[in-house]
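Student: this is a predicted model, with the sequence first.
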Amino acid sequence: MSDLFEDGPLVSNAPEFSVSELSGAVKKVIEGEFGLVRVRGEVGRVSRPASGHLYFALKDDRASLDAVSWKGQVAKMQTRPEEGMEVIATGRMTTFPGQSKYQLIVEDVAPAGAGALMAMLEKRKAALGAEGLFDPARKQPIPYLPQVIGVVTSPSGAVIRDILHRLRDRFARHVLIWPVAVQGQACAAEVAAAIRGFNAIEPGGAIPRPDLIIVARGGGSLEDLWGFNEEIVVRAVAASRIPLISAVGHETDTTLIDYAADLRAPTPTAAAELAVPVRLDLVAALEALGARQARGLAQGISLRGQRLRDLARALPRLESLLAQPNQRYDAASLRLAGALSMAATRKRAGFAATAARLRPAALLTLIAHKGERMQTQADRLSAAQRRRLERHADRAANLSNRLAPALLRLIADAARKTAEGRTALAQLDARLQTAPAQRYDRLRQRLDALDRIRSTLGYAETLKRGYAVVRGDGHVVTSKAAAEAAVSLEIEFADGRLGYAKPVVKRSKSEGPDQGSLF
């Protein structure tokens, strides 16, 4: 009876499938149930590879369906799907076992109206436009040659390399890069913060304030570029006091930041071209203007020289101009002799009158007065000299009284510095005595470490792990052909070497070549 209640292994009657069998069964079910379907949805993530096939996605607010249209079907389509369109796609459902997913093979596409994202974009564009954020009157002029350019983009993409390369080719400028995420949820907040950050830089500070801002990103789908349609970014661009160029996406891509920016560039590379002129063109234009200036100066000088010669011919002759002045000069020279005689007579009469008033007593009185005045000044000078000598004597006495204590202080300072110097010298001597021994110990430890490394990395350690070195005729042998060609072989093991010399075997011509034997 005990055998009736013994537990045995449970055997399931469910059939077993291989992965391929199960995938094939799912494929048959889906293709059988959905042979021909019409699906309405918004187009997203359109991809056109070089093969000519068309890959895109159909989506609504809750789900997304991958779709593919082969090259021949794409050529027959009246309307090709574009991102953001709402379409009705006709095709058949199938599976792709290699990636364990299902997809729609689209045979025809018909437009069904604007997509939800496009409708939202148009509504937001109309609301912001009504506030005047897109008004052309508020756009600022782009500086002709900015000294500093601020770039808001991803630091790891090809966009920043293209911008820097084009700026370097046209006219190298100082560039400040503000790294941001150019897609995803963090894109809008980071781009708006970067624009406000550039505007917050004070002129003349440690970080130069940009004269121009470029907001750049490469092309992508409507979802990838959606961050540049956010209201926070549009308002930051409109509030920027620094002129701003929008270079988001390719030429066919349009975002709301393009309407709010002071200038829109079709590509990031074109933004760099719009930001700065070509330096070589400016140099050529400057040289042309210099040449025109030189030619204008030469022509002006020539015209003025001709004008001067024409005016010179209209002037009267030199003799006629000097005739009357010469006549007046001759008349004046004739009157000069009489005038000199009359002037000398008048001066002599005035001198005689003055000499008559000059008496010896007046001279003596004047001399006495001058002598008294000189004596007064001499007395004042002597008194001043005595006072000055007394002040100098007092100052010398004060200095002599202060000299002895100062000399004692100097001697004490010199003794103290000498004692400190002896102490420092003793310490240096002690360090000098111990330094060679310490350096010798460090060098010996380093040499021991290098010797241990040499022993570890040497081939002798490898031999201890069961390897051997084969030498033929004194050289290391690394192939069978070289070992067969060698006359003598030597095998080195970890505990010694084993030598072997091949025997010379004479054989007849009819015999084949002797291959020899290692042992």
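Tutor: Noted; the coordinates are in hand.

Student: could you use CA atoms for every contact and neighbour count after this?
Tutor: Will do.

Student: which element is Ile491 on?
Tutor: Applying DSSP states H and E as the criterion places Ile491 in strand 488-493.

Student: all strands of the stretch 151-300 of the chain, in order?
Tutor: Using DSSP state E, counting those that start in this stretch, the strands of the stretch 151-300 of the chain run over residues 174-179, 212-217, 244-248, 263-264.

Student: can you tell which of these is closest to Leu457?
Tutor: strand 174-179 (47.7 Å; Cα to Cα).

Student: what's the angle from the closest one to strand 212-217?
Tutor: With axes from the mean of the first three to the mean of the last three Cα atoms, to 10 degrees applied, the angle from strand 174-179 to strand 212-217 works out at 40 degrees.

Student: report the buried residues of strand 174-179.
Tutor: 175-179 (16 or more other Cα atoms under 10 Å).

Student: tabulate the residues you listed in a markdown table, adding columns for distance to Gly129.
Tutor: As requested, the buried residues of strand 174-179 are exported to a markdown table (distance: Cα to Cα, whole Å):
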| residue | distance to Gly129 |
| --- | --- |
| Val175 | 32 |
| Leu176 | 31 |
| Ile177 | 30 |
| Trp178 | 28 |
| Pro179 | 29 |
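
Student: of these, closest to Asn326?
Tutor: For these, the nearest to Asn326 is Val175 (78.2 Å; Cα to Cα).

Student: helix or strand: which one has the residue nearest to that closest one when sequence neighbours are not counted?
Tutor: The shortest distance from Val175 to any non-neighbouring residue, by Cα to Cα, 6 or more residues apart in numbering, is to Ile149 (4.9 Å). Applying DSSP H and E as the criterion places Ile149 in strand 148-153.

Student: now that strand against strand 174-179, angle please.
Tutor: Using the same axes, to 10 degrees: strand 148-153 against strand 174-179 is 20 degrees.

Student: before we move on, the earlier item: quick one: which of the strands of the stretch 151-300 of the chain is nearest Glu287?
Tutor: When these are compared by Cα to Cα, strand 174-179 sits nearest Glu287, at 25.3 Å.

Student: tell me which other helices or strands the closest one touches.
Tutor: Applying 3 or more Cα pairs under 8 Å, 6 or more residues apart in numbering; DSSP states H and E, one finds that strand 174-179 contacts strand 148-153.

Student: picking that back up, and the angle for whichever helix or strand comes after the strand holding Ile491 with strand 488-493?
Tutor: Next helix or strand after strand 488-493 toward the C-terminus (DSSP H and E): strand 496-501. Interaxial angle of strand 496-501 relative to strand 488-493 (the same axes, to 10 degrees): 160 degrees.

Student: structure B:
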Amino acid sequence: MSDDSYIFEGDTPSEPARDNNPPQSVSELAFALKRTLEDRFGHVRLRGEISKVNHHASGHVYLTLKDDKAAIDGVVWKGSVRGLGVRPEAGLEVIVTGKITSYPARSSYQIVIESMEAAGAGALLAQLERLKAKLHGEGLFDPAKKKPIPAFPATIGVITSPTGAVIRDILHRIAERWPCRVIVWPVVVQGDAAAGQVANAIRGFDALPESKTGGSGPIPRPDLLIVARGGGSVEDLWCFNDEALARTVAAERIPIISAVGHETDTTLIDFVSDRRAPTPTGAAEIATPVLSDLRFAVSDLDRRLDRAGARLLDDRRTRLRAVARGLPARPEELVAMAQQRLDHASSRLASGLHRNTALHERRLATVGGRFSKGLLDRAVERRGDRLSAVGARLAPPLLSRLNRAEDRLSGLARALNSLNPKTPKPGFARIDDAEGRMITSAAALAPGQTVSLVFPDGARGARIDGGANLTIAGSNPAPTPKPMPKPKPAPLDQGDLF
């Protein structure tokens, strides 16, 4: 070892030792690890049990995947939540696909989940049981909330795929049993988008306006809805176990029949719908009566009504005869005396009416004799004399007032005539323009304008020359002021000679 390797007390090195590995910042190391993880584990598939699920208000879902020995945090971004095959719930075993990344702020790694599916049928059924227990606890399965199925629907809405045997079976069964209007809302019945489309169709039918007057618009509101799909595996029918779809079915105002799968298949909407059908064809049979059976039933009721009426008449006739046998005499004899009294009374009625009319006629003649033409004339004369006397008293004052009013009116008419500019007075003339309008001011006249001078005895034409001041013949013009005499100049002062 050389002497340069020792540093004695009191000595200081001349320069720091050189280092070929410069230090990194924490951020540089964290983001370098992040890039390494994303490059190495950009696509992974994990199987595990979900725990600690947090549906954040932002729409992201944070969870933890674990098995019996390890755990990893996971995140599902908002845009990927709707595309998940199952809803993340604690205790559900799933298979997820995504990429491994890190969260530098906490120096932890996590998986960004892009897709999720149940690990098996057992996991799906376990999730279904938990959801059923939740909705049952909220009362969505309560039989008291089930709406009755209408006995004679006029319009039926069917929500199913427009292709396939299901819709054909339903339409054929309805046509042969109860011909009515059927409205089909086409949807997909399998896959991630199926639950949303079925829920939108149910809400769309429910939003149609109800007919208040019995008429129907372009799209009538159905009296009944059928949600139908053919059979399939648990995974194929899983869209009908969606919680949002189940809540939409439970809140629907129109009665709903669920017909999803075969008789052994059970989905969540079977519990919240108003009636479950084993098959789509069974749903059509539940929704409609048989028209031929109804016609036969009506005919049978009509025949029974006729027979019942006949039996009722026979029973009343028999009872009447039995009662008649208990009378002291025959019914005809009991009625004969009353009938005879009625005949006598009716025969006297005509003569009584004639006597009553004659009596009133005599009374009218007696009263009418008191009135005569002379009596009426004297009454009219008395009224005329009274009217003449009243007129004689009122005539002089009225005539006097009328004369005074007439004199006053004549005076006002004369004054009005004297002030009327349309009527020229002697010594005056009215000036009119070429259109016959009266000129009322000098400002309305222009040099060279043609006017008419209207006199009491006629009119003459004239032309304006434009002069402002004219001397009228016979008038006395204002005297012209005389010029003041000029003062005489003072004589020159020549001085004194002496």
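Tutor: Cool, the structure landed. The structure presented is a predicted model; accordingly, all values stated were derived computationally and were not measured.

Student: got a TM-score for the two of them?
Tutor: Here the TM-score for the pair of chains, by TM-score structural alignment, normalised by the length of the second structure, is 0.45; 259 aligned residues with a Cα RMSD of 4.3 Å.

Student: measure the residue nearest to Val175 of the first structure to Leu289 of the first structure for me?
Tutor: Applying Cα to Cα, to the nearest Å, the value for Ile149 of the first structure to Leu289 of the first structure is 28 Å.

Student: more neighbours: which of the two?
Tutor: A count of neighbours by other Cα atoms under 10 Å puts Ile149 above the other of Ile149 of the first structure and Leu289, at 24 against 12.

Student: and the gap between the more buried one and His165 of the first structure?
Tutor: Ile149 of the first structure is 14 Å from His165 of the first structure, by Cα to Cα.

Student: what helix or strand does Leu410 of the first structure sit in?
Tutor: Element membership of Leu410 of the first structure [criterion: DSSP H and E] is helix 360-457.

Student: any idea which helix or strand comes after that helix?
Tutor: Note on helix 360-457 of the first structure: by DSSP H and E, the next helix or strand toward the C-terminus is helix 459-464.

Student: by contact count, what packs against the helix or strand that comes right after that following helix?
Tutor: Counting by DSSP H and E, the next helix or strand C-terminal to helix 459-464 of the first structure is strand 469-472. Strand 469-472 of the first structure sits against strand 488-493, with contacts defined as 3+ Cα pairs under 8 Å, 6+ apart.

Student: show me what the strand it packs on is packed up against.
Tutor: Going by 3+ Cα pairs under 8 Å, 6+ apart, strand 488-493 of the first structure lies up against strand 469-472, strand 496-501.

Student: longest helix in the second structure, by number of residues?
Tutor: helix 373-419 (DSSP state H).

Student: now the helix or strand just after it: buried residues?
Tutor: Next helix or strand after helix 373-419 of the second structure toward the C-terminus (DSSP H and E): strand 430-432. Neighbour counts over strand 430-432 of the second structure (16+ other Cα under 10 Å) mark 430-432 as buried.

Student: re the thing from before, the strand holding Ile149 of the first structure relative to strand 244-248, how many degrees between them?
Tutor: 30 degrees.

Student: buried residues in strand 148-153 of the first structure?
Tutor: Of the residues in strand 148-153 of the first structure, those buried (16+ other Cα under 10 Å) are 148-153.

Student: who are the packing partners of the longest strand along the first structure?
Tutor: Ranked by residue count and defined by DSSP state E, the top strand of the first structure is strand 101-114. When contacts are defined as 3+ Cα pairs under 8 Å, 6+ apart, strand 101-114 of the first structure sits against strand 64-69, helix 71-76, strand 85-96.

Student: so after it, what's the next helix or strand?
Tutor: helix 116-130.

Student: present the buried residues of strand 430-432 of the second structure as a markdown table; the columns should include distance to Asp385 of the second structure.
Tutor: Output for those, formatted as a markdown table (distance: Cα to Cα, whole Å):
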| residue | distance to Asp385 of the second structure |
| --- | --- |
| Arg430 | 61 |
| Ile431 | 64 |
| Asp432 | 63 |
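
Student: counting neighbours, what do you get for Glu114 of the second structure?
Tutor: When counting by other Cα under 10 Å, one arrives at 18 neighbours for Glu114 of the second structure.

Student: so it, which of the three states?
Tutor: Following DSSP: H, G, I helix; E, B strand; the rest coil, Glu114 of the second structure is assigned to strand.

Student: I'd guessed it sits against Lys78; true?
Tutor: No - contact criterion Cα atoms under 8 Å: Glu114 of the second structure and Lys78 do not qualify, at 10.5 Å.

Student: adding distance to Arg380 of the first structure, write the buried residues of strand 148-153 of the first structure out as TSV.
Tutor: What follows is the buried residues of strand 148-153 of the first structure, written out as TSV (distance: Cα to Cα, whole Å):
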residue	distance to Arg380 of the first structure
Val148	76
Ile149	80
Gly150	81
Val151	85
Val152	87
Thr153	90
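
Student: out of these, which comes closest to Val191 of the first structure?
Tutor: Distances from Val191 of the first structure to these, taken by Cα to Cα, are shortest for Val152, at 6.9 Å.

Student: report the contact partners of the closest one.
Tutor: By Cα atoms under 8 Å, 6 or more residues apart in numbering, the residues touching Val152 of the first structure are 177-180, 191, 194-195, 213-216.

Student: give me that answer again for 10 Å
Tutor: 160, 176-182, 190-192, 194-195, 198, 213-217, 246 (Cα atoms under 10 Å, 6 or more residues apart in numbering).

Student: which ChimeraX command selects the buried ones in those?
Tutor: The following ChimeraX line selects those of the contacts of Val152 of the first structure that are buried, judged by 16+ other Cα under 10 Å:
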select :160,176,177,178,179,180,181,182,190,191,192,194,195,198,213,214,215,216,217,246
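
Student: returning to what we had before: now do the shared contacts for Ile149 and His165 of the first structure.
Tutor: Common neighbours of Ile149 of the first structure and His165 (Cα under 10 Å, 6+ apart) are Ala272.

Student: quick one, helices of the second structure?
Tutor: 26-40, 78-81, 121-137, 165-177, 194-207, 243-251, 269-272, 280-287, 291-325, 331-368, 373-419.

Student: pick the most deeply packed of those.
Tutor: When the helices of the second structure are scored by mean count of other Cα atoms under 10 Å, the highest mean neighbour count falls to helix 269-272 (a mean of 25).

Student: for it, enumerate the helices and strands it packs against.
Tutor: Counting contacts by 3 or more Cα pairs under 10 Å, 6 or more residues apart in numbering; DSSP states H and E, helix 269-272 of the second structure packs against helix 121-137, helix 243-251, strand 256-260, strand 275-276.

Student: swap the cut-off to 8 Å and go again
Tutor: Counting contacts by 3+ Cα pairs under 8 Å, 6+ apart, helix 269-272 of the second structure packs against helix 243-251, strand 256-260.
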